[in-house]
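**Q** have a look at this fold, sequence not included:
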């Protein structure tokens, strides 16, 4: 897989640390140390308080939209310019979510020459539902390994996890394509795929479809935010999705490709280039930090 591995060793505009690349040099080259470093840099904007007790001030909520690793690192240096491995107060971490843990882990790995990708889907380990989640996978020399860099020791204990978060089983992290296939062919309840069972929306087949698009984008190194929407996610209504045979067939094709362990890179790029799937330079952001959706121009 020389071309594929080279592709995932190189930064995207979202993982490129820019002028802050030197900060990564003090982090050891093993993936455990990279995950530990990331856990000390990001504080989850709503879930963090249930594990650690610190509540994010409202004025800092917009940090969840920093998007680019370079901006995240710049903000970290504003808060505390100590080396990244030095323990930080929660108030000196950037406010983010699972995608930011994953993107920074991916950024560090690529800086160190390790092929790495950001994957979008659902965690089966948050309770009796499939929770919206983003993690990574990296090439260990023999296979792609799923890693959840958000799951530090406290979260592992709180969630009573019995598997290795540095080698997450595929039945514990359900990538977008697998979730789509579960709905289409395994009679899975679409409403079980959600942010939280306590939140009515978003959930359902349309929400799963959006994760198929996000995972395709991630595999093309377009590491979007969890609340970014574009293409089919915007153009087809939820109540029309499952009755639109052409759209369902198209999503089936993407799902089947992205759920492969080693999907063909040329095929991924071909599909992503289609109008229904590509960013085209802008996304609609449904950020929790904003009252209304915003059209966001991307630095690509």
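**A** Okay, I see it. In this text, all values refer to a predicted model and were calculated from it rather than measured experimentally.
**Q** CA only for contacts and neighbour counts going forward, please
**A** Will do.
**Q** name the SS class of the residue most central in space within the chain, please.
**A** Among the residues of the chain, the one closest to the centroid is residue 134, at 3.2 Å (Cα atoms, centre = their mean). Assigned with DSSP: H, G, I helix; E, B strand; the rest coil, residue 134 falls in the strand class.
**Q** quick check: it touching residue 117?
**A** No. Taking Cα atoms under 8 Å as the definition, residue 134 is not a contact partner of residue 117, at 10.6 Å.
**Q** for residue 182, grab the count of nearby residues.
**A** 15 (other Cα atoms under 10 Å).
**Q** what's the spacing between the spatially closest residue to it that is not a sequence neighbour and residue 164?
**A** The shortest distance from residue 182 to any non-neighbouring residue, by Cα to Cα, 6 or more residues apart in numbering, is to residue 188 (5.4 Å). Residue 188 sits 26 Å away from residue 164, going by Cα to Cα, to the nearest Å.
**Q** again with residue 119
**A** From residue 119 to residue 164 the distance is 17 Å (Cα to Cα).
**Q** between those two, which is the more surrounded one?
**A** Neighbour comparison, residue 119 and residue 164: the larger count goes to residue 119, with 30 against 13 (by other Cα under 10 Å).
**Q** element containing that one?
**A** Here residue 119 sits within strand 116-123, counting by DSSP states H and E.
**Q** how many other residues sit next to the closest residue in space to residue 265 that isn't next to it in sequence?
**A** Excluding the flanking residues, the one nearest residue 265 by Cα to Cα, 6+ apart is residue 4, at 6.2 Å. By the criterion of other Cα under 10 Å, residue 4 has 14 neighbours.
**Q** also this one, for the comparison:
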């Protein structure tokens, strides 16, 4: 199976569990996703007073479970949408794109278009178009009403590469001093630095290899704080970051996950319940 065929094929996470009849247009599909999901941290912007217990909806790991909870992909009021995170917008969109035969994959990294001067933890979709190659699509922004996210003149259907840093690129730029680590992280939680980039280096590699984990999944080398990492471990992440930044190829991503047991994705994070 070549790379494009692999990214046309559903992963255990994106498999919808049933046939889907959809228009093969990324922009239209992003609107479909936006009509059934609302970001739990942006719910108030949509006029939704989200009860605390509904924040747990973001723990739904598999697209099939999302669809079972939703019942259909019909647009609904924001209060009736699943309350999720950016990752869920992406995996649902990737599932719909793959169902239409369009190669697509999730990318974990940092967006520089929500807050001036800061690169916030975020996920986007990467979509293949013949004659164009891979391009970035922000499913969360594209699926929402125009202007609600205050991202200026950003085209969410064609996010510039300097607007979204995949995990590996953020790591490389912080490690080499091209970017201040204090400008990379989770602004709402007051978290920044190379440890924040460290997690998305590994999560992005996992997504490239077909394992779309949750944004807070932590295993192996991820929990070890950057300040306490020995230099060989930092060098290992430098190598991983090179694969993430290049976007593979698939064989390289799979090989990289085998470089160290601490990189391998635990099976329970992508194993669908029986």
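**A** Perfect, I can see it now. In this text the structure is predicted, and so the values were computed from the model without any measurement.
**Q** ok, average deviation of the strand holding residue 119 of structure 1 from structure 2?
**A** Per the superposition on structure 2, strand 116-123 of structure 1 and its aligned residues are separated by 0.3 Å on average (mean Cα distance after the TM-score superposition for structure 1).
**Q** which bit of structure 2 covers that strand?
**A** Using TM-score structural alignment, strand 116-123 of structure 1 corresponds to residues 104-111 of structure 2.
**Q** quick check, residue 210 of structure 2 in contact with residue 14.
**A** No. Under the criterion of Cα under 8 Å, residue 210 of structure 2 makes no contact with residue 14, lying 9.3 Å away.
**Q** those two: which has the busier surroundings?
**A** residue 14 (27 against 23).
**Q** state the distance from that one to residue 130 of structure 2.
**A** 22 Å.
**Q** corresponding residue for residue 192 of structure 1 in structure 2?
**A** In structure 2, residue 192 of structure 1 lands on residue 183 (TM-score structural alignment).
**Q** so how many other residues sit close to its match?
**A** 19.
**Q** again, but for residue 30 of structure 1
**A** 11.
**Q** any idea what it aligns with in structure 2?
**A** Using TM-score structural alignment, residue 30 of structure 1 pairs with residue 25 in structure 2.
**Q** so who does residue 4 of structure 2 touch?
**A** 103, 128 (Cα atoms under 8 Å, 6 or more residues apart in numbering).
**Q** name the helix or strand for the corresponding residue of structure 1 for it, please.
**A** Residue pairing (TM-score structural alignment): residue 4 of structure 2 is matched to residue 5 of structure 1. Per DSSP H and E: residue 5 of structure 1 is located in helix 2-9.
**Q** picking up where we left off before, what residues does the strand holding residue 119 of structure 1 touch?
**A** 8-9, 99, 102-103, 106, 109-110, 130-139, 172-177, 179, 193, 208, 211-212, 214-215, 218-219, 221, 223.
**Q** so where do the helices sit in the stretch 1-150 of structure 2?
**A** Using DSSP state H, counting those that start in this stretch, the helices assigned to the stretch 1-150 of structure 2 run over residues 3-8, 26-34, 63-70, 86-99, 139-142.
**Q** matching residues in structure 1 for the third one?
**A** Structural correspondence for helix 63-70 of structure 2: residues 69-76 of structure 1, per TM-score structural alignment.
**Q** how big's the offset between that stretch and structure 2?
**A** Per aligned residue, stretch 69-76 of structure 1 averages 0.4 Å (mean Cα distance after the TM-score superposition for structure 1).
**Q** burial measure for the nearest residue to residue 196 of structure 1 once chain neighbours are set aside, as a count.
**A** Distance criterion Cα to Cα, 6+ apart; nearest residue to residue 196 of structure 1, sequence neighbours excluded, is residue 131 at 6.2 Å. The number of residues packed around residue 131 of structure 1, counting by other Cα under 10 Å, is 22.
**Q** hmm, residue 131 of structure 1 is touching residue 195, no?
**A** Yes. Contact between residue 131 of structure 1 and residue 195 holds when scored by Cα under 8 Å: they sit 5.2 Å apart.
**Q** residue 219 of structure 2 matches what in structure 1?
**A** Using TM-score structural alignment, residue 219 of structure 2 lines up with residue 230 in structure 1.
**Q** that match - nearest residue in space that isn't next to it in sequence?
**A** Nearest to residue 230 of structure 1 is residue 283, by Cα to Cα, 6+ apart, at 5.3 Å.
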